[in-house]
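J.: sequence-free structure coming up:
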């Protein structure tokens, strides 16, 4: 059910339209002038305005200009007579959502209203009210509302939470929201991406080290577990954690204490673990790449973030949210997306999810020369990202594997020669091969077969 504001100086038409829209399940407020409409907007903002162009005093076009200056994301549908069609077309170019030419049937009106409501950002967050704990998660979809309701219940406990979801779907934002809704909200929230830190450094980052424990350890270093003491530690891409570190992480979770690299004494820690992955941990366990006992420690509660394609009703809301944030960065007065541009966003495939949508909105913000972002710019931005959108860590991982494969092919599987070409000692090189599941024997040239 949506709140609609109806503006028309014809009492009979006003009553008829109000009845039709109310019968369709909407809440309708009716006024007979532009001045009354502006007064009503000051009291309560609707989700859509439907106005006649010909009004006493200030006309519908002037009303639209006033609404657009105050609430650029609020859609307006104009009702026009034949003589005012050119003005209405001009207004559409300036940002009016659509217009209907009198006489029109009820179905045409309802179709336009439903289309506007589907593509427009709502005035308020209707998913879970105005709770500050999830303020960074912009959503109105039922799917996300159910997820957030579950997340808030989980937050009250101290159970470990595993968040599953594709790259770019907002796993860290959900982890932050759970932390803010928990009794630990006043304590630190610390995040670490397990795939972005080299294996040799990840142990030190997590658990800390003492001075002199290895080459380059010139001072004591406090690990992230200690930094998060009393709060929450978010382990992103936990599926990429090396097996040796999985053992040490399990020990920390069991003993609730950490031993910095090179230290002789353990340090007690009180940390809630939130973890996330886009990988199939069940498949990794079957392959022996992820410990089953660690999995059950981390997966006390499992939450699954939907893809952006599974919550398309959030796309207009997210796009307008990003737009309002980016206008200051690019020092531009942007009023919104043209209706056909917003429709292109809502129907596009989003392999990179919310992160890709943000990138597209930022690109059009940077390039637009008009206050209303046109369809052509959106189409151009949608063509730029490749079908597969990789994070920096994923791109580096792929490059590293391809590089190792190329070296082994070049040396016919001779690991010693490949290590020399890579300027790495043989032990480190074998560790790299093991990390990527590569064995030199795969690349040895087949001996010629004797006739």
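T.: That came in fine, so what should we check first? Since this is a predicted model, take the numbers as computed values, not measurements.
J.: contacts and neighbour counts: CA atoms only from here.
T.: Noted.
J.: what about residue 163, is that helix, strand or coil?
T.: Assigned with DSSP: H, G, I helix; E, B strand; the rest coil, residue 163 falls in the strand class.
J.: my guess is residue 243 meets residue 290, correct?
T.: Yes - contact criterion C-alpha atoms under 8 Å: residue 243 and residue 290 qualify, at 6.7 Å.
J.: which one's more surrounded, the two?
T.: Each of residue 243 and residue 290 has its neighbours counted (other C-alpha atoms under 10 Å); residue 290 has more, 22 against 15.
J.: so that one sits against residue 296, correct?
T.: No - using C-alpha under 8 Å, residue 290 is not in contact with residue 296; the gap is 11.0 Å.
J.: make sure residue 234 is indeed in a strand.
T.: Yes - counting by three-state DSSP, residue 234 is found in a strand.
J.: so who does it touch?
T.: Contact criterion C-alpha atoms under 8 Å, 6 or more residues apart in numbering gives 172, 175, 189-192, 273-276 as the residues in contact with residue 234.
J.: kindly recompute the last result at 7 Å.
T.: By C-alpha atoms under 7 Å, 6 or more residues apart in numbering, the contact set of residue 234 is 175, 190-192, 273-275.
J.: just those now: which is nearest residue 394?
T.: Using C-alpha to C-alpha, residue 192 comes nearest to residue 394 of those, at 15.0 Å.
J.: leaving out the residues flanking it, which one is nearest to that closest one?
T.: residue 235 (5.4 Å; C-alpha to C-alpha, 6 or more residues apart in numbering).
J.: count of residues packed around residue 100?
T.: There are 19 residues near residue 100, going by other C-alpha under 10 Å.
J.: do I have it right that it meets residue 80?
T.: Yes - proximity of residue 100 to residue 80 meets the contact threshold set by C-alpha atoms under 7 Å, at 6.1 Å.
J.: all helices for the stretch 201-350 of the chain, in order.
T.: Counting by DSSP state H, counting those that start in this stretch, the stretch 201-350 of the chain has helices at residues 224-227, 243-255, 281-286, 292-298, 315-329, 339-347.
J.: below is structure B, check it against A:
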């Protein structure tokens, strides 16, 4: 049996409207065979009456009907049930009307004689846009993953592995693009573990200046350095008995990688300025969007630390690989944000949800949240229209970067500016940056910048090439 012959939402009820008895019988048999529940009626009036009795998940209607036609039926459905998807069946003579109807919100139209496979595909797509999340198995405690909104098979596989590994104390490395929800998954693993009653602490290794990161992680004692006015418990001690998430572990400076490895081996931390180590019991979950294998090959990440952290790897798929989750996430965010903006919002129009589902989402879940927040803030009606979603998707927004990525970009641009200003003289650049030469060379190495390239003519980047053309 092909995939298209199986119901996308088994048991979903479909209201079928056609005044041709043979066509109505054929459609009903085909949909029932695919696993759907079917209610069949012969007129728009009967369809509207049936909608008052039961609420189907989709309406499939012929355009040409006695009395009120399929287009008028759609208009009435839109008024009464704005989020209910409608698919129209049309003869060639009414194609222009059907095309116009899609611009008004009809999910799609199919021409007669219709292709059975295409019909089932379109029905599956329409149902996927408004389908509820899969309910947990009876008796199963799913509270550990309550923050993760998903029904996709890709995420189901990841969550199944996450739940298994949660019961062990093995270190976990979470991989995935920025914005895919690595911290949310880390929290879920913590909640499913035997450490759930103890603290969960997360730190972004790329967001804290190198000079402060050691103190943040391991703590310090009073007088350890100029601003150390009191003893300070590091994040390892704060997470004692629980879970510590080291986000963007690939951005950790090499010197600290050595100290972190020692802590993991000895299960003890030595605060900055202390003479004795303090035992800690912490489960480590680390996360990165970087290619750590490439970083190891470039001597930017320690191999021994990598294998210590990478006992189990879980990879979060990008949002584009779990599109069936987009309607769920969009509506979840909408309900959450409606309270923030003090608005009563009922959901997205079907065509608006379709636009969200088919967008590329390079910024993943974080970008989707930003788009939903924008339409929520601007919406003047309970139902979010297509035009507002298109506007939010079309308007160039701030590039979706994590704090760590933005910091990395600023740091590199700052170094490039200094080297251009000093014609690649490291001593002068380091003096302007108020850093010693050794530290400055380390920063240049981190960003793969060669001082010699900045002498005289400077870096031949795109902007320089444009300037040269103008001067020439």
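T.: Sure, I can see it. All values reported here derive from a predicted model rather than from experimental measurement.
J.: any idea what the TM-score is?
T.: After superposition, the two chains reach a TM-score (TM-score structural alignment, normalised by the length of structure 1) of 0.82; 431 aligned residues with a C-alpha RMSD of 3.8 Å.
J.: in structure 2, what range does stretch 279-290 of structure 1 match?
T.: Using TM-score structural alignment, stretch 279-290 of structure 1 lines up with residues 290-301 of structure 2.
J.: now the matching stretch: buried residues?
T.: Residues of stretch 290-301 of structure 2 classed as buried: 290, 292, 300-301 (neighbour count, 16 or more other C-alpha atoms under 10 Å).
J.: what's around the equivalent of residue 308 of structure 1 over in structure 2, how many residues?
T.: Matched by TM-score structural alignment, residue 308 of structure 1 corresponds to residue 319 in structure 2. By other C-alpha under 10 Å, 25 other residues sit near residue 319 of structure 2.
J.: if I look at residue 319 of structure 2, how far off is residue 178 of structure 2?
T.: For residue 319 of structure 2, the distance to residue 178 of structure 2 equals 11 Å [C-alpha to C-alpha, to the nearest Å].
J.: out of the contacts of residue 234 of structure 1, which are inside strands?
T.: For the contacts of residue 234 of structure 1, the ones inside strands are 190-192, 273-275, with DSSP state E as the criterion.
J.: now do the same for residue 337 of structure 1: its match in structure 2.
T.: Following TM-score structural alignment, the counterpart assigned to residue 337 of structure 1 within structure 2 is residue 348.
J.: tally up the residues packed near its match, please.
T.: A count of neighbours around residue 348 of structure 2, defined by other C-alpha under 10 Å, yields 23.
J.: identify the residues contacting it.
T.: Contacts of residue 348 of structure 2 by C-alpha under 7 Å, 6+ apart are 83, 383-385.
J.: so residue 11 of structure 2 sits in a helix?
T.: No - under three-state DSSP, residue 11 of structure 2 falls outside any helix and is assigned coil.
J.: which SSE is the most centrally placed residue in structure 1 in?
T.: Centroid-nearest residue in structure 1, with C-alpha atoms, centre = their mean: residue 354, separated by 3.3 Å. According to DSSP states H and E, residue 354 of structure 1 maps onto helix 353-367.
J.: kindly report the same for residue 197 of structure 1.
T.: Counting by DSSP H and E, residue 197 of structure 1 is found in no helix or strand.
J.: any idea how far residue 397 of structure 1 is from it?
T.: Counting by C-alpha to C-alpha, the gap from residue 197 of structure 1 to residue 397 of structure 1 is 11 Å.
J.: how close does the aligned residue in structure 1 for residue 226 of structure 2 get to residue 205 of structure 1?
T.: In structure 1, the residue matched to residue 226 of structure 2 (TM-score structural alignment) is residue 215. Distance from residue 215 of structure 1 to residue 205 of structure 1, counting by C-alpha to C-alpha: 15 Å.
J.: of the two, which one has the most company?
T.: Taking other C-alpha under 10 Å, residue 215 of structure 1 and residue 205 do not tie; residue 205 has more neighbours (19 against 7).
J.: now the contacts of residue 234 of structure 1 in CSV, with distance to residue 260 of structure 1 and neighbour count?
T.: What follows is those, written out as CSV (distance: C-alpha to C-alpha, whole Å; neighbours: other C-alpha atoms under 10 Å):
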residue, distance to residue 260 of structure 1, neighbour count
175, 26, 27
190, 18, 17
191, 18, 18
192, 17, 19
273, 18, 22
274, 21, 28
275, 21, 26
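J.: show residues contacting the match of stretch 279-290 of structure 1.
T.: Contacts with stretch 290-301 of structure 2, where a contact means C-alpha under 7 Å, 6+ apart, come from 250, 254, 302-303.
J.: if we use 10 Å, what do you get?
T.: Applying C-alpha atoms under 10 Å, 6 or more residues apart in numbering, the contact partners of stretch 290-301 of structure 2 are 175-178, 248-254, 257-258, 302-304, 306, 445-446.
J.: restricted to buried residues, select those in PyMOL.
T.: Here is the PyMOL command that selects only those of the contacts of stretch 290-301 of structure 2 that count as buried (16+ other C-alpha under 10 Å):
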select buried, resi 175+176+177+178+248+249+250+251+252+253+254+257+302+306
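J.: correct me, but residue 119 of structure 1 touches residue 318?
T.: No - if you go by C-alpha atoms under 10 Å, residue 119 of structure 1 and residue 318 don't touch, sitting 11.0 Å apart.
J.: and for those two, which residues touch both?
T.: Taking C-alpha under 10 Å, 6+ apart as the criterion, residue 119 of structure 1 and residue 318 both touch residue 312.
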